[in-house]
Structure formats: C-alpha cells, structure tokens
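Engineer: sequence first, then the predicted structure:
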Amino acid sequence: MNQQSLSAFIWSVSDLLRGDYKQSEYGRVILPFTVLRRLDCVLETTKPAVLAEYQAKQAQGITPDPFVLRVADQSFFNVSPLDMKKLMGDQDHISQNLYSYINAFSPAVRDVFERFEFHTQIERLAKSGLLYQVTERFTQVDLHPDQVSNHQMGLVFEELIRKFAELSNETAGEHFTPREVIRLMVNLIFIEDDDVLSKPGVVRTIYDPTAGTGGMLSIAGEYLEEHNPKARLTVFGQELNPESYAICKADMLIKGQDVSKIVFGNTLSEDGHPATTFDYMLSNPPFGVEWKKVEKEVRKEHETQGYNGRFGPGLPRVSDGSMLFLLHLIAKMRPVSEGGSRFGIVLNGSPLFTGGAESGESEIRRHVLENDLLEAIIGLPTDMFYNTGISTYVWIVSNRKPEHRKGSVQLIDASGMWQKMRKSLGAKRKELSDGHIAEITRLFGGFKEAEADGKPISRIFKNADFGYRTITVERPLMENGKPVLGSKGKAKAKGKKVADAKLRDTENVPLSEDVEVYFKREVLPHVPDAWIDHDKTKIGYEIPFNRHFYVIQPPRPLEAIDADLKQVVGRIQAMLEEIAG
C-alpha cells in the first residue's frame, strides 16, 4: 500500500466518528490509534518469545524487563497476551482489555499514550458505542515496517496532522517541515564532514529543539545510514505540542533510539538538555510567534546569567521569538576544542534586518557575525511551507568553519529553484526537486560567486560588510539668525552650539568606510552647519539579502516609449472620431 492509499485508509476512520465527534476532534482518536497499530505490528513477530521469557523470569522471581527487552529486539515491549486482533474476540470487554493491553507496554510507550490523553478517548468511544468498530478498522491495516517503512510512516503522520490542523484552524507548519527542505538542510550541515562521517564506528549527536514529529532527526539518521551504515547518530530533541511529541517519541522508539533524550516542554523557558552540547543541530522554529508566555523566564536568564546563559547577546522584540532559538542553538554548540558544531535553522525574513543599531535583533546579528559563526544563508522560494507563503531562509551556522570560509559569509539565492507541486498542500504549492537540492548543495560546497541567466545566485561577503555605524547628525538651534551657544549644564557644552532636536537626523555609515570621509561627502554639501555627535554613535548589523541579488533593469529607450505613446494617442483619437461620427 502506498503512502497516499494508506493515509486515505486511516483517514476513512473519520466516517465512523462523524456525528459523535467534531471534525476538529478526529485527530484525538486517529493519531493514537495509528501509533498503537504501528507498535502492535512491530512487536508481532517476537510476541510469543516475549511472553515466554516474561513468564519464565517471573517464575524465577527475577525482574523480567531487561530480558524481555532483549527478546523483543526493540527498545520497547508489551507483556500482555493480548494484541489488537485478539481484542476483537471479546466485544463486551473491549475497553477493559484495551486499557490492560496499553498498560502492559514498557514505560516509554505508556508515556506516549498519556501525552495523547488516550484513556479519555477510549472512555468516550466506549460510551458512544464506537470503540469496537474503530479498533476493528485499524486491525485491517498492516503497519509492520516490512510493509510500511519508517520514512513512509513519517509521511503518513505528517499528512494526517496537516489535515487535522486544517480542520482545527491550527498552524500545521508548527509541527513539521517539508521533507525536501529537511533533505537540503541535512546535506548542507554534513557536506564538509563526509570524510569524518565515513569512518567506521563514528558516533555523532544531533539535536532539534523544535522536534515536531521528528522529521528532521529521522532524515538526518537516514542520510548517515545511507552514507555510512557503520556510523551512529544519537538523537536529542524537545517538543512543546503533546501530540507531535508523542508521535516523535513513538517513531524514535521504533528506530531504536534512546527516547529519554526526547524531552517534552518549552525549549525557551525550560531547557530539556541543560549543559549539553551537540555535533549537529537542525530547527524550524515557528515563524513570527510571540514569546510573551515565557517572557519572565527568558528575561530572567538574560539578566542574571548574561553570556553564561543562552540569551546573553540580546533579546528580540516579544512579537517574534525565532531569534531566541538561534541563540539557543549557538549556546548548544560543542566547543571548538571538542570538535565544534554546525547547525541549520529555518527563519523568515525578519531576523535578517529587523531592529535598528543596538536593538536586540541587531545585537544578536552582531554576535553571530563578529564571532564568525555564520557560514551561509540560502533564500528559498515562496510557497514552500504548509502554513505560510512568505519568503524563508536557511541559516548555516558553525564554530568550526573551514579555513577558506573564515571571515566570510555566503549568500545563495535559491528563490528561483522550484517545481510546481501536482497538488497543493495548504499554502505549499512549490517543492525542491532532487536536482535543485543537488545544485544548492553544489553552490554551498563550491564557495564561489555564481550567476544563472545573467543574475547572481551565489555571492560572498566579508562579515564586516553587514555592519554599520548609525551616526547622529546635529544642526544648530537658531535665534535671530544666529546659533545659540551653551551657557550652562555640562562643562564641555559651554560655549558650544546647542543642537536643535527638531533638525536632528541619523545616517548609517558602513563599517568599512571612514565616518568623517562619509560625512564630508554625503552630508556637509547639503547642510554645511551640521556636525556629528559622536557620543550617540551606535553600531548595528543587518543582512539586506534581497538587495544583494537585485538586478537593475535599465529603462527602455525614450524613442521606444515615445512610439508607444503615439500609438496609444492614435487609438484614442480614432475612438473619439467614431463616437463623434
């Protein structure tokens, strides 16, 4: 059964729920039942051996769990003699037996169903007379990994969540990222490490602070397994949404990962992996979502811990918390002495330029650039994500830049690299093909300026090219045609011209340019009586991405414009003559 047919079959359960459940509530039933059936199928082949081992160890008075785990050949087990098909044999006691079956799972799996609040749904389905029918429907589909791969299962979960989010008017894109975008990000963070990753027995860690259903962690694992089956990737994550967390945890259980490293909670207010650093990281934090709910905790960490905490460089405006995740990931980078780190994060356009000099956003950019952490920014096409059509950017950040990248930042404009999807999914109408991913990866790996169709698509800048000084330009307060001089206040102001606040202005001067030279060239010719108040000078950083790829289209020759106008005038005159006639 292909992924679309499987999604359609599972979705058909909603026909049973219609009337007793609102559309927005379908996911509360269908998602946990899908997870349960998947786990049920995974354990099917080892079930007899597990039960035998469990009974034998109990008879010997030995704690059976570690022995049962080994026999199950998974990172979880179930010691109930029941399975979902056997539940069908006792319709009158379906709810009690289902409770018993779920409680016989190992603790990590029981936590998954607690996050789903599955017991509440079992009770509700039983009262509605639907529990047997729904359970029976799920027994009709085989979700064993031999029939449905982990990759395919991940796509099914994402499809279901997207549908439920649309029905609930929720933001589907907060829970997962399009798979081809993840593949691109994984390519970019691993590209320079192929030699290291190909060594047998290599162990690396990867972390996603906004793990969703675990797509980023899964694809990173698939990449490494494909390139080096002997390498091992240990995954860490944190997720705020209970359903997404439950799916992520279940997926990692099936893949044999240590699910204690997948933590539930808000990453910004309660770091689930304190004092832990990682080799690689990936994140797609929610776009433009305010952080007011966690403002107290974040400000406290910023003010009391400074650079010893995660948010030392500064805080963005409360209306958009995405740059807090950028700072969080930087704080999680493995020290250079221990091999360093590289991460990819998806951000909207706002973090590139929002906020003037010395604002929280500017200070964060300053910290990233002055510490030479930014390797590249890739501008993606619009309409790439399920919940928004806006422009998005992948930042590649590393504290172990190769020598040829040091002191520089590469900007890649991939906004024209896309193909139309056969069927739109929410706001997502475009996708990256394998060829597009390969081309962007090649541009990043090549680290050279490049053009396509006469337009730049890869440009390289020095870090300082994004910095500027905001200077304050003052002009004198005039009385009776003469400048007013200071007579009191600060000693250094005495006898000096008093500035007229109404005429005060600011200018942004690139860091690469001498302020006085700029002032003489750009300001004094227009306002000869002006001066700079150096005490008010501020340093800022912004990355005007689109400006660096803008190609000026020269205007058409005047003769061509004039000829067009004559044609239009001629047509208007002809029409007027027809009306008059």
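Structural biologist: Perfect, I can see it now. Numbers count the residues shown, from 1 in each chain.

Engineer: okay, CA-based contacts and neighbour counts for the rest of this
Structural biologist: OK.

Engineer: roughly how far is the lengthiest helix in the chain from the heart of the chain?
Structural biologist: Counting by DSSP state H, the longest helix found in the chain is helix 558-580. Taking Cα atoms, centre = their mean, to the nearest Å, one finds helix 558-580 lying 55 Å from the centre of the chain it belongs to.

Engineer: and for stretch 144-164?
Structural biologist: 20 Å.

Engineer: for stretch 8-19, same thing?
Structural biologist: 31 Å.

Engineer: could you do stretch 501-518 as well?
Structural biologist: Relative to its chain's centre, stretch 501-518 lies at 37 Å (Cα atoms, centre = their mean).

Engineer: with stretch 498-515 instead?
Structural biologist: Distance of stretch 498-515 from the chain centroid (Cα atoms, centre = their mean) equals 38 Å.

Engineer: next, the buried residues of that stretch.
Structural biologist: Using 16 or more other Cα atoms under 10 Å as the test for burial, stretch 498-515 gives 498-499, 507-511, 515.

Engineer: first-to-last residue distance for it?
Structural biologist: 22 Å (Cα to Cα, to the nearest Å).

Engineer: outside of it, which residues touch it?
Structural biologist: 464-478, 483-486, 518 (Cα atoms under 8 Å, 6 or more residues apart in numbering).

Engineer: now these: which count as buried?
Structural biologist: Buried members of the contacts of stretch 498-515, scored by 16+ other Cα under 10 Å, are 464-477, 483-486.

Engineer: picking up where we left off before, now the buried residues of stretch 498-515 as a markdown table including distance to residue 284 and secondary structure?
Structural biologist: Listed next are the buried residues of stretch 498-515 as a markdown table, based on distance: Cα to Cα, whole Å; DSSP: H, G, I helix; E, B strand; the rest coil:
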| residue | distance to residue 284 | secondary structure |
| --- | --- | --- |
| 498 | 51 | coil |
| 499 | 48 | strand |
| 507 | 35 | strand |
| 508 | 32 | strand |
| 509 | 33 | strand |
| 510 | 31 | strand |
| 511 | 32 | coil |
| 515 | 39 | helix |
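
Engineer: ok, and here's another one to check against it:
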Amino acid sequence: MDHAMHNTIVSFIWGIADDVLRDVYVRGKYRDVILPMMVIRRLDAVLEPTKEAVLAMKKQLDAAGIANQHAALAQVSREAFYNASPFTLRDLKSRAKQQQLRADFEAYLDGFSQNVQEILDKFKFRNQIQTLVDADILGSLIEKFLDTKINLSPKPVLDDKGNEKLPALDNHAMGTIFEELIRRFNEENNEEAGEHFTPRDVVKLMADLIFLPVVDRIESGSFLVYDGACGTGGMLTVAEERLKELSQSHGKAVETHLFGQEVQPETYAISKADLLLKGEGEEAENLKYGSTLSSDAFPSHEFDFMLSNPPYGKSWKTDLERLGGKGDITDPRFVVQHGGDPEFKMITRSSDGQLMFLVNKLSKMKHATKLGSRIAEVHNGSSLFTGDAGQGESNIRRWIIENDWLEAIIALPENMFYNTGIATYVWILTNRKSEARKGKVQLIDATGWSVPLRKNLGKKNCEFSEEHIRQICELIVNPVQTEQSKIFANEAFGFWKITVDRPLRLATDLSPARLDLFEKVCKAAKEEPLPKLARRVAKLLGAGPHLDFNVVMDAVETDADKHGVKLTAKRKKLLQVELTVTDASASPVVKKVHKPGKTQPDPLHGLYPVEMDGKTRVVEYESDTSLRDTEQIPLLEEGGIEAFFKREVLPYTPDAWIDPDKILIGYEVSFTRHFYKPIPMRTLEEIKADIYALEQETDGLLEQIVGKVER
C-alpha cells in the first residue's frame, strides 16, 4: 500500500477520537472505543460481499434446526468469522432515534461469530454503548468510520466511470494500520505502555537475534513461534514478517504458525483482532487468554522460536498459590531432576516472576530437530544476580548454564522502554549451540549504542538505529572478543557457597550466686530436680569457672544416673544456657564421639582426632552459630574448595571447618564486574596545581568581604 495512503488512514482514524469522543472520554480512554470500532468496521467491510449468502444459509440452518452453525456460516462467508445479524454498519447509519440505534447496534454485535464475540467481550466494548448513547455520539461514530474519504475494505472504491477512487486495503496493510494505532495509543498512555508494548527497535533486534545465527540452516517448511506474554502480539507479527523476509532472501518457502498467551483482557483482544484483521483467522485461534504460569494453554507443545518481554518486578503470588504454594508445586515445568537432585525446584520469590516465564519457554524447546529451539527474552538486572545459592533464581541460572543453553546476554541502554528507565537485558538461549560456542557464554555491552529520540516517549528517550542492530547481530553471528563483547566459560559464572563453622567454647559457672539464679529459673520452668543436681556437681568440681564444658556434663550425667534424674534435651539446654558463657579460651564443646574405626579424621570437615581414655577417637564439635560465616568460591578456583579454605580461612581461624552438608552451588552474572572501567586517579601534581590555582583566585577575596583588619 502507498505510504501516503497509510498515513492518511491512520491520521483520519486518529482524528475521529478528537472529533467525536472529546469531552465525553478522557484522552487516555479513547482507545476503549476506537480500537474495537476499527475492528468492527474492518470485519463489516470484509463480510459485505457475502452478507446475503450468510443470511440465506442462516435461514436454512435455522429451518433445519441445526444448532452448530459455525462451520457452515464461516464457509459461506469465506472467512474465519461471520455476522449473521440482518444488519450492516451502513444499515445502522440511517437510524435517527438513539434508542432504536442502540437496539439495532447491539443486535448487530450479537450477530458476530464466537471468535469475534470473545474479542468484543475482552475489549469490554458493550460497556461503552450506554455512554455513547447518552452523549448522542453513537451515530456520529458509525458515520465517521463509514466516511467516503477512507476505504477500510479489501476491495477498491470506484467512481462513476469505474476508475479506482480509493485503493483496496489488503489484510497486511490493515494489520499495519491497526498496529500503528496501537503504538500511538500506547505512547499516549505511557504509564501503562511498558506492561504490554515493547518498542519496535527492541522487537526487531530480538527477532534478528533468534533468526540470523541460523538463517543459513533454515529449510523450507513450517515453524512454530511462541510468546508466553504476548501482549498486543507485536513480537509475534514482527517475528513472522522477519522470518518470511529472511527465508525468501535465501530461496526458502517458510510457513509460520503463531502461538501466544496473554492475561490482560484488552491486550489479548488487540492481539487476536490484529490477526483477524490480517486475514489470519486460523492463527488467531492459537492465541489463548489466561495466565501462562498457572494455566499453561500449550502444555504439550514445542516451538522452534520463542520470544517475550515478560513483566518484571511484578508479583506472581496469585499464580503461585494456584500452583499449590511454594512448597507444594509439582508442575514439571518448574520442578525437574538436575544436579543429582530429583526435585530440583526453580521457584522464584513471589514478588517477581519474570524468570518463571523463561523456565516455561525452556520446557517447550524442541530437542529432536536439527535447529532445536532459539529463545530471546527481555529481563531487568535482577534476573542476573538476585537469589542466593540454592534459591529459585540461582537454581534457574544454574539449570540453564549447566545445560549449556545460554548463548548470550546483551545489556541494553537505559531508558529504552516506555515505562521504566532501568537497565534491561536480552537473554539469548538455544539447545543447539555451534561447536565454537559450546561451554561458553557471550556478554555484550550495548549500553552505549543508541541514538536519541527527537521527543521522549514516556521514559524512552533513545532507540537503536539499524546500524546498531546490525552491529549487535554481527557479534552474535560471529562471536569475537572486543571491548563490548566478552566470552567466558560457563563455569565462570558459578560458585560454591560454603558454610564456615567454628567450635562452641563454653566456660561453666557453678558459683553460689549463679546457682541461686539458676534455682529461680528452674522453679519458673518447673524443673525442680535440676538445682539440686547442679549444687552436687558444684560441690564435686568446685565453683569454677570451668573451661571444659565436656567434663562438667560428664559429671552431670553421672550424678543424674546416680540420683535417678532424667536428663531430657530440654534440661540439658537449660543447664547450658543458664550456667555457661562463651569463652574463647575454653575447650570446644563435643557434639558427637564416633565409634573407633568407623570414621576417619577430617579436620577440614569438622572431624577431629582426640585422645580419650588412651585411645584416639574422632569427634565432632558443637558449632558456635554466632561465629558462623559463609564464603563464595568460584568454580574455576584452582585447587577448588580445599585450596581456597587453606589459603583464605585457616590462617586466620585455624579452628574453623566446612560443613559438607551445607555446600551449595550458585550462579550469577555480573556485567559490572566484567565491563567496569575504573576512573583513573589524578596525580599528586595535578591536585597541587588545582590547589595553587584556587589560592590565587581567592587571594584577597576575604579582605574584600570583611574589610581590612587594623593591627
């Protein structure tokens, strides 16, 4: 279609809002009327040539008592939709009375097929009719969309002599106009735009990132493209157009099938309407309404290409509860077998579910095809580093990287999106890495590659030029090391998190004053036998302080057995809490003594050889939780955990050990660490020169302000 005609139609429809809706709707609500009316008018124009045939078929079906009429009516209309009411929009144009117009208009809407009804319901368009009638503008609105200055029909408008007056508007051109209006409305509503609208430059980049690296290997055939947070469908349609363009340039015949899911009703309606307006009625059936996380519409599907801009920093608590709660989720998308753990859980905190969308996509990868699957997804910075080792976010990164699916992450400039100025990143994943990429991850710093917009669109003040997109894609297609592109081994992002414990050292006080206080505590706790036991042990061992708690407890246990006092765990705890204090000079408290020959000494992991009763026994000490610490050790650490521990920990705390049961593996990605450029410090000579210059500038200034002092 002629570009000028495209702009004319867009401007005309854009102007309808100001001409008809002003003073009735606030500017941000124009879209609630204009978008569904444009859908209605286009469908009306498409159905005009077959209207009489549809009505005739409807009459026959009703007479025959056939209830399921959809297939027959759609066949007659030659579209995936139809309208079985006796009206067209042109019929309604002549209605003078508002109430009659309303009744007929509602009957007209009710005549549409179920797929169109769903769109109208999600638009909540029927809710607008009362307002339009009360303001006496429904008739004017219909007239505007029937204006002879524009043609929204797939057939050209001819003059009296049969010459083309207005060109036909094919499905692709109609879809383009509709998307342009969506873009304009989204830019008008900047505070909402980022939730469901990704800037076109970012979408083009993402489409190129999933197609260009494999374009030479794409064969003729069908490909499935999926977006689990499809919003208005822009990513899907751009991806479809780009794949068609690239395949044609390589002499391949490619058929694309689009699949998407969206939880916001209006944006779902827009995406489905967009496909209907483009003549892709069957594709529209592949768009599903509902939550991708808690109600996956495609549980058994696998896709060739996937791309999304999921919501980030947004709670998914409701979905989490629907899935059974964090501790009871069994959905195979989010609980897998990995790293020796049969229930490796990838459940992020409920306040941010963005990585859950990525896990959902990874569960839908094709593993049996030559190309496998490629994924592009936008995230904010928290997906790179939020979550400690063993937590959901870190487990997701570990699962991805250890499976060697992460190809690259691209850091985008700030202020690239409409409703946020924060840093954003595009993740590129595939299960078919090239040989050169296997075992590696590429990080690209594109934060400095952008051109300013002439006018800010919400928070968005810059965009990628075609050259910037080409540069980024070139680095992905031909990965090389540059200042903006760095390549790392997968293990460079992993670390062991170890728990470092030190022994509990207690000094026991059996002085009369301490025992008096102990007696009061025991009386309140109804543990009357304990004070007498403690006084007998004090008489045997003395007041103390005793620096070996183990000796005191041996005496306590002996006396308890002798006097028939049962030493429960509660009573032992009471003795320890009330009669001891931590003392660095005291002996470690023994937690467990292993049987001779059963366990080998291993001081690194808290198993110490100790002489007891003339024999060497292996003991474990109680850990002092107040001294407990953790360390992160890179997976690429030479010599591993043991070498790090001996070098960095034991020289400073020789009594420390590692709890082997608490060793965790975590993964995080830090762009700052890898791309940080420190500002060089100024030399002493430069600083001195600045000071001297300031002294000269201020020389005599104080005298001018306060006057000369008489001496």
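Structural biologist: Everything's here; your move. Since this is a predicted model, take the numbers as computed values, not measurements.

Engineer: coming back round to it: so which of the buried ones among the contacts of stretch 498-515 of the first structure belong to strands?
Structural biologist: With DSSP state E as the criterion, strands contain 467-474, 483 from among those.

Engineer: number of residues surrounding the counterpart of residue 445 of the second structure in the first structure?
Structural biologist: By TM-score structural alignment, residue 445 of the second structure lines up with residue 413 in the first structure. When counting by other Cα atoms under 10 Å, one arrives at 24 neighbours for residue 413 of the first structure.

Engineer: now swap in residue 151 of the second structure and tell me
Structural biologist: Quick note: residue 151 of the second structure (other Cα under 10 Å) scores 21 neighbours.

Engineer: now swap in residue 576 of the second structure and tell me
Structural biologist: Neighbours around residue 576 of the second structure, by other Cα under 10 Å: 16.

Engineer: now do the same contact list for residue 254 of the second structure.
Structural biologist: 219-223, 243-244, 247-248.

Engineer: ignore the last one, residue 185 of the second structure
Structural biologist: 28, 31.

Engineer: residue in the first structure matching it?
Structural biologist: Taking TM-score structural alignment, residue 185 of the second structure has residue 160 as its aligned residue in the first structure.

Engineer: next one: residue 402 of the second structure
Structural biologist: Residue 402 of the second structure maps onto residue 370 in the first structure, with residues paired by TM-score structural alignment.

Engineer: report how many residues lie close to its match.
Structural biologist: Using other Cα under 10 Å, residue 370 of the first structure has 15 other residues around it.

Engineer: likewise the one 3 residues further on?
Structural biologist: Applying other Cα under 10 Å, we find 22 other residues in the vicinity of residue 373 of the first structure.

Engineer: pretty sure it contacts residue 397?
Structural biologist: Yes. With contact defined as Cα atoms under 8 Å, residue 373 of the first structure counts as touching residue 397 (5.4 Å).

Engineer: rewinding a little: in this structure the match of residue 445 of the second structure contacts residue 547, no?
Structural biologist: No. Residue 413 of the first structure lies out of contact with residue 547 (Cα under 8 Å); the separation is 11.1 Å.

Engineer: where does residue 190 of the first structure fall, secondary structure wise?
Structural biologist: Residue 190 of the first structure belongs to helix 179-190 when assigned by DSSP states H and E.

Engineer: gap between that helix and the chain center?
Structural biologist: Computed by Cα atoms, centre = their mean, the chain-centroid distance of helix 179-190 of the first structure equals 12 Å.

Engineer: buried residues, whichever helix or strand comes after that helix. List them.
Structural biologist: Where DSSP H and E defines the elements, the next helix or strand beyond helix 179-190 of the first structure is helix 194-197. Buried residues in helix 194-197 of the first structure, counted by 16+ other Cα under 10 Å: residue 197.

Engineer: likewise for stretch 212-232 of the second structure?
Structural biologist: 212-213, 218, 223-232.

Engineer: kindly report the same for stretch 213-232 of the first structure.
Structural biologist: 213-222, 224, 228, 230-232.

Engineer: now, among these, which is nearest to residue 554 of the first structure?
Structural biologist: Within those, the smallest distance to residue 554 of the first structure is 43.7 Å, found for residue 216 (Cα to Cα).

Engineer: wait, the closest one sits on residue 180?
Structural biologist: No. With contact defined as Cα under 8 Å, residue 216 of the first structure does not count as touching residue 180 (10.4 Å).

Engineer: sorry, back to before: the buried residues of stretch 213-232 of the first structure in helices, which ones?
Structural biologist: Among these, the members falling in helices (DSSP H) are 215-222, 224.

Engineer: next one: the helix or strand hosting the match of residue 185 of the second structure to chain centre, how far?
Structural biologist: Element membership for residue 160 of the first structure, per DSSP H and E: helix 150-167. Mean-position distance between helix 150-167 of the first structure and its chain equals 17 Å (Cα atoms, centre = their mean).

Engineer: what does residue 269 of the first structure align to in the second structure?
Structural biologist: So residue 269 of the first structure corresponds to residue 294, using TM-score structural alignment.

Engineer: then residue 283 of the first structure?
Structural biologist: For residue 283 of the first structure, the aligned position in the second structure is residue 308, judged by TM-score structural alignment.

Engineer: and residue 226 of the first structure, by the same measure?
Structural biologist: Aligned by TM-score structural alignment, residue 226 of the first structure pairs with residue 245 of the second structure.

Engineer: pretty sure that match sits in a helix.
Structural biologist: Yes. Membership of residue 245 of the second structure in a helix is supported by DSSP: H, G, I helix; E, B strand; the rest coil.

Engineer: now stretch 124-133 of the first structure: which residue numbers in the second structure?
Structural biologist: Alignment note (TM-score structural alignment): stretch 124-133 of the first structure is matched to residues 131-140 of the second structure.

Engineer: can you get me the start-to-end distance on the matching stretch?
Structural biologist: End-to-end distance of stretch 131-140 of the second structure: 13 Å, with Cα to Cα as the criterion.

Engineer: which parts of it are buried?
Structural biologist: Buried residues in stretch 131-140 of the second structure, counting neighbours by 16+ other Cα under 10 Å, are found at 132, 137-140.

Engineer: ok, of these, which one's closest to residue 317 of the second structure?
Structural biologist: Checking these against residue 317 of the second structure with Cα to Cα, the nearest one is residue 132 at 38.0 Å.

Engineer: where exactly do the strands run in the stretch 551-700 of the second structure?
Structural biologist: In the stretch 551-700 of the second structure, the strands defined using DSSP state E, counting those that start in this stretch lie at 580-582, 590-593, 608-612, 615-621, 629-634, 657-658, 664-667.
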